[in-house]
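**Student:** Predicted model follows, preceded by the sequence.
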Amino acid sequence: MPLTDTQIRSLKPESRPYKRADANGLYIEVRPTGAKLWRYKYGFMGKDNRIALGLYPEVSLAEARRLRDDARRKLRDGIDPLAERKRDKLVAQYRAANTFGDIAKEYIDKSVADGRADATTVKANWLLDQLKPIAAMPVADLKPVEVLAALKKIEARGKYETARRARSFASRVFRYAVATGRGESDPTAVLRGALIAPRVTHHAALLEPEAVGAFLRTIDGYTGNAITRLGCQIAPHVMARPGEMRKALWPEIDFEHAVWSIPAERMKMRRPHAVPLSRQVIAYLKQLHELTGPEGFVFPAFHTSRRPMSENTLNQAFRRMGYSRVRLKT
């Protein structure tokens, strides 16, 4: 016989859980604590499942029957109500992580999984730190004026280029939020032109042959550390970024074919790169090989061979030579 409210109210707790059936798979489970939990038992794809429908009396008898009937309709449509509930819960949790900071961290994690360079990841985390004023705000609620206010705080410190980069980073995060169903638009799109344009600083360049010759002769006469001198001598010939060069490994150098093969993970564009080596560079590398080869880093740190040369070593050497405005770009 189907249950009645009077019968349910009269059910008393016992030392072990027990249940009383209603109809069509609906039953109520009485716990030793006195709690009364509605459950619906059903079969799907040859397996028995149970789904909780709520606590009595918060969920009344009539409401429990309605929820059971809803579940039965889903079963007729070939839908497992328990699997659907789990899926809805995961979607709700996913959508709950909807602050700008949450989505930005997720976007950065995705970039790491996509194989982006470590330096790119570090810069992204740094830019996120610059955008702290909006990090805790729901991304769908952020308005252009609120993003602009955060960017203007960066500008107020005189960091015009940082503000520009932060706007670009925020735009990528907003577009990712839209793509994953947690945002409606990119509010930074209307901020183009709202920030102070940074002044372009042109770094010194050696353009005249005589000046280039004098520069190379100065390097040849450098009296500091031999490894540093050889690094300075090689740098103008290979045109590699300092991060690529200082982390070079001896197995990457092919003396026979005069090629330096840089793996994809050290390249900014994440593609392997082959650098042809001139006879001058080969000569410098042979000198280096006697100092730091045959394994490990071509340009090791001064204090340990297990780490590469510091990123500022060559630039500092150029400054000591009198070329204070010459700088190798990272």
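**Tutor:** Thanks, I have it. Numbering: from 1, shown residues only.
**Student:** only C-alpha atoms for contact and neighbour calcs from this point on.
**Tutor:** OK.
**Student:** Which strand or helix spans Ile51?
**Tutor:** According to DSSP states H and E, Ile51 maps onto strand 47-56.
**Student:** so after that strand, what's the next helix or strand?
**Tutor:** Trace forward from strand 47-56 with DSSP H and E and the next one is helix 61-76.
**Student:** Now do the buried residues in the strand holding Ile51.
**Tutor:** Ile51, Ala52, Leu53, Gly54, Leu55, Tyr56 (16 or more other CA atoms under 10 Å).
**Student:** Okay, the last one and Gln316: tell me how far apart.
**Tutor:** It stands for Tyr56. In this view, Tyr56 and Gln316 are 75 Å apart by CA to CA, to the nearest Å.
**Student:** now swap in the fourth one and tell me
**Tutor:** Counting by CA to CA, the gap between Gly54 and Gln316 amounts to 70 Å.
**Student:** My guess is Val139 contacts Val173. True?
**Tutor:** No: contact criterion CA atoms under 8 Å: Val139 and Val173 do not qualify, at 9.2 Å.
**Student:** before we go on, here's another structure to hold up against the first:
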Amino acid sequence: MPKRIQPLTDMKIRAAKPKDKEFKLSDGLGLHLLVTPSGGKLWRLQYRFAGKQKLLSFGAYPTVSLTDARKRRDDAKELLEQGTDPGEVKKAKAAAVAAAASNTFKAIAEDWYAGLKEDWSESHAVHVRRWLDQRIYPVIGDRPISSLETVELVQILKAVASSSLETGHRIKTIFHQVFRHATFTGKLKHNPATDFKGAIKPKNPKGMAAPVEPKDVAPMLRAFEGFRGSYVVQCALKLAPLLFCRPGELRQMEWAEVDLDAAIWSIPGEKMKMGLPHLVPLSTQALSILKDIRVLTGHGQYVFPSARSFTRCMSENAVNAALRRMGFEKDEITGHGFRAMARTMIREQLHVEAEFIEIQLAHKTKAPNGTAYDRVAFLKERRQMMQNWSDYLDQLKAGAKIVRFEARATM
């Protein structure tokens, strides 16, 4: 007959003293307490599965009580009767917990922050850190990012905006970028931060500084040609007025999105402010700049990589910093100001229909049937517009007598 094992008691467990070597106190049915030389008392379950001897850990006494350890043993035995390895079940649960921890809003936001902070100014990094730690993490930091809904994010924005509208808009930008990072890294399928329109009041309108007179634009374009800083930044400076996209779209341009043969840049919807894919026709001048920089950056992901690493795109401050170094003040031109410059001058100098300009600016206009515009809408006309605009800027840069373009039947 097998030796009968006397079940453990709390008194017996507490009385067990460590020895020079670890030893076991058996409770029966494979459960025992391992007493280590350092005084640790660890629950273990010995069992067989698929012909192999295995060991399962339940934790340490007294955190895991005798009653709890027996309950876990019984649960494990039930799994074995069902043909399931309790050790594999435990590993799967641990993996799920680890995955959940890596998918919290805080974990993903920290990954986003770490990837960008070196490209930010020190003051901006400090501000973002404070907004995350004080305004966002206490509310949703530990939540799985996939569980967050738009209504919850809007509640946070409204609470912050009630005391500081400017901070509310800053946090709105953080939400946009963190949730977009989550979709890029496969942590999230549905992005709840794509449309916050009307969630909080708009900021006090401030026109984006930009020259709109030919006499002011010409010297700026010539200054770009003579820029003595980074060649990557110079190419971005030269492309910015030609393409007049949003600064974030330009600096995140990827070679995979650019078709030099078809002369088109296809921006995916997740990179666009309105969430819609967008097409940017490339003039011969834009193509020339891209072909030149391809020699330097064409082997990497980004057209305009960071100066520190080709695995990240150019800093959000790079273009504005270059403008300041060349002597252009904030009230003269900003990276975003090229959009206002193009919008005004293409309309006034080239007499292009406003609808074509608005579509190329990726503003969310509405078609007559009430649907958002198609990305290929008026593509032929927009391609001609972009070429005429580039030709016009070349004339300004060269200092030639400027002749206004007459309205064209095709446009």
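**Tutor:** That came through fine. A quick note: this is a predicted structure, and the numbers were derived from the prediction, not measured.
**Student:** So after superposing, what's the score?
**Tutor:** Here the superposed chains carry a TM-score of 0.53, computed using TM-score structural alignment, normalised by the length of the first structure; 275 aligned residues with a CA RMSD of 6.0 Å.
**Student:** circling back to that earlier point, and the strand holding Ile51 of the first structure, how far from the second structure on average?
**Tutor:** Mean deviation of strand 47-56 of the first structure relative to the second structure after superposition (mean CA distance after the TM-score superposition for the first structure): 3.0 Å.
**Student:** got it, and stretch 61-69 of the first structure?
**Tutor:** Relative to the second structure, stretch 61-69 of the first structure is 3.7 Å off (mean CA distance after the TM-score superposition for the first structure).
**Student:** So what touches that stretch?
**Tutor:** Thr4, Asp5, Gly25, Leu26, Trp38, Tyr40, Leu53, Gly54 (CA atoms under 8 Å, 6 or more residues apart in numbering).
**Student:** Repeat that for stretch 322-331 of the second structure.
**Tutor:** Against stretch 322-331 of the second structure from outside (CA under 8 Å, 6+ apart): Ala209, Ala210, Ala223, Phe227, Gly229, Val233, Ile333, Thr334.
**Student:** before we move on, what about stretch 84-101 of the first structure?
**Tutor:** Residues contacting stretch 84-101 of the first structure (CA under 8 Å, 6+ apart): Ile103, Leu128, Lys132, Ile134, Ala135, Ala136, Met137, Pro138, Val139, Ala140, Val173, Arg182.
**Student:** just the helices in the first structure please.
**Tutor:** For the first structure, helices defined by DSSP state H occupy the ranges 5-10, 61-76, 81-96, 100-113, 118-130, 132-135, 144-155, 160-179, 209-220, 226-238, 242-246, 279-292, 313-320.
**Student:** for the stretch 301-411 of the second structure, same thing?
**Tutor:** 318-325, 337-350, 354-360, 379-398 (DSSP state H, counting those that start in this stretch).
**Student:** so the longest one corresponds to what in the first structure?
**Tutor:** Counterpart in the first structure of helix 379-398 of the second structure, with TM-score structural alignment as the criterion, is absent.
**Student:** Okay, buried residues for that helix please.
**Tutor:** For helix 379-398 of the second structure, by 16+ other CA under 10 Å, it's 379, 381-394, 396-397.
**Student:** and it, what other elements does it pack with?
**Tutor:** If you count contacts as 3 or more CA pairs under 8 Å, 6 or more residues apart in numbering; DSSP states H and E, helix 379-398 of the second structure packs onto helix 214-225, helix 231-243, strand 278-281, helix 337-350, helix 354-360.
**Student:** Around the aligned residue in the second structure for Arg68 of the first structure, how many other residues sit close by?
**Tutor:** Residue pairing (TM-score structural alignment): Arg68 of the first structure is matched to Arg73 of the second structure. If you count neighbours by other CA atoms under 10 Å, Arg73 of the second structure ends up with 24.
**Student:** what's the distance between the residue nearest to the spatial centre of the first structure and Lys132 of the first structure?
**Tutor:** Nearest residue to the geometric centre of the first structure (CA atoms, centre = their mean): Ile108, 1.6 Å. Look at Ile108 of the first structure and Lys132 of the first structure: by CA to CA, they are 15 Å apart.
**Student:** Quick one: residues contacting Leu31 of the second structure.
**Tutor:** By CA under 8 Å, 6+ apart, the neighbours of Leu31 of the second structure are Trp43, Arg44, Leu45, Gln46, Arg70, Arg73.
**Student:** Need the contacts of stretch 61-69 of the first structure in CSV (columns: distance to Pro294 of the first structure).
**Tutor:** Below are these laid out as CSV (distance: CA to CA, whole Å):
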residue, distance to Pro294 of the first structure
Thr4, 86
Asp5, 85
Gly25, 75
Leu26, 75
Trp38, 73
Tyr40, 71
Leu53, 70
Gly54, 70
